[in-house]
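# return atomic coordinates for the entry below.
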Amino acid sequence: MQRPLGAQISHMLKDRGVEVIFGIPGVHNQEMYRGIEEAGITHVLARHEQGAGFMADGYARATGKPGVAYVITGPGVCNILTPMGQAYSDSAPMLVIASCLDEVAAQKGQLHQMKDQRAAAASVADWAEEAQSAAAAYHLIDRAFTEFSTMRARPKYIQVPISQLEAQAPPPPARLPPAVLGHGIREAQTVPDILDALKSAKRPLIILGGGAVPGASLYGKLAARAGAAVFCTYAGRGIIPTDHALYYGSMLARSESAQVLACADLLIVVGSELAEVDLWRRTPGHDCPMIRVDIDPAQMTGQRQKGDMQIVADGSEVMQAVCDGLEGHLPQTEWRAQDVAATRARWLAEIDAERPGIVPVCDALRAVLPVDTMIYSDMTQFAYAAKEVWDMDRAGHWHHPFGFGTLGYATPAAIGGAVARRGKPTMAIIGDYGFHYTMQELGVAVELGLSLPILLWDNGKLKEIEDSMVRAQIAPNAVVAHNPDFCKLAEAFGACSAAPQTLEALQASVMAAFETDGPTLIHITPGIAT
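This next block holds a predicted model:
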């Protein structure tokens, strides 16, 4: 049946598997809201478009399905650019659909007018296109969903002129057959070469990034069969079982890890950019052949970390074939478990000294969190330490704004994750300053009745920046801001609050929060009794 295009888009999204849309309605995009309820889609009303974008990001990371957001022309698009940039840098599938003005060249002074709205979105999206007809809108939506399933996941942006949203449009086309990533030929050609290299290596070392998460279950067996030492990047935590004797953890950013890599005689990197935020140095430190496996061909060109063998493919397909080929192989590894354990212990002591008081809190939380807890963290010193010392027992369960590094991510992203994981434990970890960025989204968690612990680490300042200024011999400036009474603020929103003074009380507060109908803000400071 004919409907306004705005309504048809919601029906098309429902047919493509979309169950939740995050957004804020306005006079320019209200036609997109005409069909949401009729299509059977749940809409989550954010308090700010930045919050809507982070919720869509958190939902996408929790489910592996695209997070969808509806925003208005102009300021709505500008407000969601930061979440789009975060989704781009961290490979989160997000679809943002916005309204746009019909004409901006010959007509000026319109409500929400921008010089080039599409170009602004293009700066942080995989692509940004304008649909000037119903057929174009349908094509772009199907293009986005096809690419989500066959390429590196990144945000897509579609804008539709207001007159098109209002105009009658035919039904969207039938759902396309599922698109899958091609397999087989490249793997058949490269697997024997990888096997030969692994079987002759005495000190093979594997680095696993976030791109290796889909094949997480195979890498422990692969590492054991190859006699390989392993690092995970922050995004790859949980891929390797914590009891793997040659596992160096997620401490790749420790400066001494370069010396470990220098001892390797073969380096295999799967699903990692080896970016600045993975290494915090220019090169990994290896002096041996490097094999890189990544779904993104851009990782193979123009990078500082070029591999001697570069394989553009689904990492889990390639490495599963390698693992199968190593069955029965008896590795002659020269890595020693006691050396790995001693190195990890030394690094743990370094982290505890660098950021006092955080490691015991991490240990206390890890001891009581329910199985399958999913954590969303923010740019805060607590998370910086936790990412190195908190071993995860499963992959894809700790999400952080790694690349773009935006403050305010954790609270709304955890809301998106909790919406996706109703009945499963979800937790946010955020700093006092970052909480200011998106604190208004606490109202969404209250409105939805989400049992969400929000752990607020309050050191009363931008401590990481203060420390950096001191190291640079700059007198600390503009690093202290006046904070509210966070517990009273949470209660004003209708949330619960707690301010535990001991680790035992903290554990009890977190466990109670998972059983509470609504969010609980748990305020702790570096002075919490350990």
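# CA only for contacts and neighbour counts going forward, please
Fine.
# Val510: what secondary structure?
Assigned state for Val510: helix (three-state reduction, DSSP: H, G, I helix; E, B strand; the rest coil).
# now swap in Gly26 and tell me
coil.
# what about the closest residue to it other than its chain neighbours, neighbour count?
Distances taken as CA to CA, 6 or more residues apart in numbering place Ile72 nearest to Gly26, at 6.1 Å, with adjacent residues excluded. The number of residues packed near Ile72 is 25, by other CA atoms under 10 Å.
# identify the residues contacting Ile72.
Neighbouring residues of Ile72 by CA atoms under 8 Å, 6 or more residues apart in numbering: Ile24, Pro25, Gly26, Val27, His28, Asn29, Ala98, Ser99, Cys100.
# of those residues, closest to Leu455?
Of all those, Ile24 has the smallest distance to Leu455: 26.7 Å, by CA to CA.
# shouldn't that closest one be in contact with Ala46?
Yes: the criterion here is CA atoms under 8 Å, and Ile24 meets it with Ala46 at 6.2 Å.
# which neighbours do these two share?
By CA under 8 Å, 6+ apart, Ile24 and Ala46 have these common neighbours: Ala52.
# how much space between Met374 and Ile415?
11 Å (CA to CA, to the nearest Å).
# hmm, I was thinking of Glu130
Counting by CA to CA, the gap from Glu130 to Ile415 is 30 Å.
# those two: who's more crowded?
Set Glu130 next to Ile415 and count neighbours by other CA under 10 Å: Ile415 wins out with 32 against 19.
# residues contacting the helix or strand hosting that one, please?
Using DSSP states H and E, Ile415 sits in helix 410-420. The contact list for helix 410-420 (CA under 8 Å, 6+ apart) reads 51-52, 54-63, 374-378, 400, 424-430, 435, 438-439, 441-442, 444-445, 450, 452, 454.
# show the buried residues in those residues.
The neighbour-count test (16 or more other CA atoms under 10 Å) applied to the contacts of helix 410-420 identifies 51-52, 54-62, 374-378, 400, 424-430, 435, 438-439, 441-442, 444-445, 450, 452, 454 as buried.
# alongside the first, I'd like the structure of this one:
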Amino acid sequence: MTSEQLKVGEAIIDLLSREYGVDVVFGIPGVHNIELYRGLHRSGVKAISPRHEQGAGFMADGWSIVTGKPGICVLISGPGLTNVLTPIAQAYHDSRPMLVIASTTPTDALGKSFGPLHDLPDQAAVARSVCAFSETVTDPLMLPELIERAWNVFTSARPRPVHIAIPMDVLAQTCAPFVRKNIAATKPVAHDSDVTKALEITNSSQTPVIIAGGGSIDASKEIIALAELLDAPVLLTGNAKGVMPSNHPLCAGNCLVFGRVQKDIESADLVIVVGTELSDTDLYNDGRALQFGGKVVRIDIDPDQINRRTTPTVGIVGDAAQTITKLSHGINARQASQGAHRAEQWRDHARAKTSDTFTQWLEVIEHWLPDNAIVALDSTQLGYSAHWWLPALHSRSWLAPYG
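The predicted structure is shown next:
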């Protein structure tokens, strides 16, 4: 190996650091993935090691929520990958970017059931159902294109995890430093005709409601501006908590689970749905899809999502922030009237429905919770109540499992 050459594992980390700004990875080093760790000191990338690969996956997921950057896992073959499947599935369900790079069985034993250590019949296939894509790389020259393809998923489409499996012998090969494979990709842009249709029904509405989901996590400014133009209360899914600050008068918070709130939504003459599946987890109503009585404008970056669980009056495929900005330019601003009162009624209803067993705890936590807090909670009864009770003043400040 010459001074200008690297092991393939080193070259991967070098490319991620140099071209994609990766500065932290999560995983546990071992014989099977040591080549991925070999160049960390030279690249300046920080490695964080938990006691179990599942912890690495949840760390990477949490990292992506708070920073907005893809979480990177570097894992051993076999159990390293299977141990992290739960957080991969969580990130898939909640549409978050995670790059999982794992070693796999040596090339000469791939899929042959020779019984080498950590052997899986097809490691990439194991992860495929919970990834945007999952591939096995036997030629190092494939890696720059696959990494670029992964980044395009993370930044220009509905973000989802990506898994790349690399045989141990391939990781140990020598190569020149990788050159980034630039593949043009942009977020889908809303069609003007769809925006025009949406404006016609929006400007004629009397009782508009906005439901904002995780797809609007980076569209706080735009969601707030749209709500204020329309004097519309905003309901947030769990993954959107903080997109509109809890102390904003039009923020109804995370109270979609309540039947009274769902009935009010269904009776509104317009509901604007932004970046959400309208999933069972957010509605918690025995799987019943909302039966909208009025018109629906649905905005989503994923074209497959537009007609799931409801058929909108107007479906717009596009990035949340960009699309709402285009929509807002044509909206006839209205005076504040009933929007804040409607939001307050829903917030009060949620609090009134909260069990006395939990309110004493929630009141104390709320009192001492700083404005810049990052809250992490698990699936517990107290945690469920915290979703609608505790405030969040900023997006990317609420970590909770919704998958």
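# and for Asp287 of structure 1, the neighbour number?
Look at Asp287 of structure 1: counted by other CA under 10 Å, it has 13 neighbours.
# for Gly325 of structure 1, what is the corresponding residue in structure 2?
Under the alignment (TM-score structural alignment), Gly325 of structure 1 maps onto Gly330 of structure 2.
# quick one: name whatever helix or strand follows the helix holding Ile415 of structure 1.
strand 426-431.
# which one is Ala127 of structure 2 nearest to, not counting chain neighbours?
Once flanking residues are discounted, Ala127 of structure 2 sits nearest to Ser134: 6.4 Å by CA to CA, 6+ apart.
# and for Met155 of structure 2, the neighbour number?
I think there's a mix-up here, since residue 155 of structure 2 is Thr and not Met. Neighbour tally, Thr155 of structure 2, other CA under 10 Å: 16.
# repeat for Gly285 of structure 1
Neighbourhood size, Gly285 of structure 1 [other CA under 10 Å]: 18.
# surely it touches Cys263?
No: contact criterion CA under 8 Å: Gly285 of structure 1 and Cys263 do not qualify, at 9.2 Å.
# picking up where we left off before, can you count the residues close to the match of Gly325 of structure 1?
Gly330 of structure 2 has 15 neighbours, counted by other CA under 10 Å.
# which ones are touching it?
Taking CA under 8 Å, 6+ apart as the contact definition, Gly330 of structure 2 lies against Leu199.
# strands of the stretch 101-250 of structure 2, start to end?
With DSSP state E, counting those that start in this stretch applied, the stretch 101-250 of structure 2 shows strands at 133-136, 162-167, 174-175, 208-212, 234-236, listed in chain order.
# right, I mislabeled it, should have said the stretch 301-450 of structure 1
Counting by DSSP E, counting those that start in this stretch, residue ranges of the strands within the stretch 301-450 of structure 1 are 309-312, 374-377, 398-399, 426-431.
# out of those strands, which comes closest to Gly85 of structure 1?
strand 398-399 (15.3 Å).
# and that closest one against structure 2, how far off on average?
Compared with structure 2 after fitting, strand 398-399 of structure 1 deviates on average by 0.9 Å (mean CA distance after the TM-score superposition for structure 1).
# which bit of structure 2 covers that strand?
Residue span in structure 2 matched to strand 398-399 of structure 1, by TM-score structural alignment: 398-399.
# in structure 1, what residue corresponds to Val126 of structure 2?
Per TM-score structural alignment, Val126 of structure 2 is aligned with Ala120.
# what does Val314 of structure 2 give?
In structure 1, Val314 of structure 2 lands on Met309 (TM-score structural alignment).
# could you give the number of residues near its match?
15.
# and Gln338 of structure 2, by the same measure?
Gln338 of structure 2 has 14 nearby residues by other CA under 10 Å.
# Leu171 of structure 2 against Leu6, yeah?
No: no contact is recorded between Leu171 of structure 2 and Leu6 when judged using CA under 8 Å, the distance being 10.2 Å.
# and those two? which has more neighbours close in?
A side-by-side neighbour count of Leu171 of structure 2 and Leu6, using other CA under 10 Å, places Leu171 first with 26 against 22.
# gap between the more buried one and His191 of structure 2?
For Leu171 of structure 2, the distance to His191 of structure 2 (CA to CA) stands at 45 Å.
# now do Glu4 of structure 2
Glu4 of structure 2 is 48 Å from His191 of structure 2, by CA to CA.
# who has more neighbours, the two?
The neighbour count for Glu4 of structure 2 versus His191, taken as other CA under 10 Å, is higher for His191 (13 against 8).
# that older thread, can you add distance to Leu16 of structure 2 and give the strands of the stretch 101-250 of structure 2 back as TSV?
Listed next are the strands of the stretch 101-250 of structure 2 as TSV, based on distance: least, CA to CA, whole Å:
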stretch	distance to Leu16 of structure 2
strand 133-136	18
strand 162-167	14
strand 174-175	16
strand 208-212	32
strand 234-236	34
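# most tightly packed of those strands?
Across these, averaging neighbours per residue (mean count of other CA atoms under 10 Å) puts strand 234-236 on top, at a mean of 28.
# quick one: average offset of that strand versus structure 1, please.
Counting by mean CA distance after the TM-score superposition for structure 1, strand 234-236 of structure 2 comes out at 1.5 Å.
# let me see the ranges of the helices in the stretch 351-500 of structure 1.
For the stretch 351-500 of structure 1, applying DSSP state H, counting those that start in this stretch gives helices covering 358-368, 381-389, 410-420, 432-438, 442-448, 463-471, 486-493.
# all set now, cheers.
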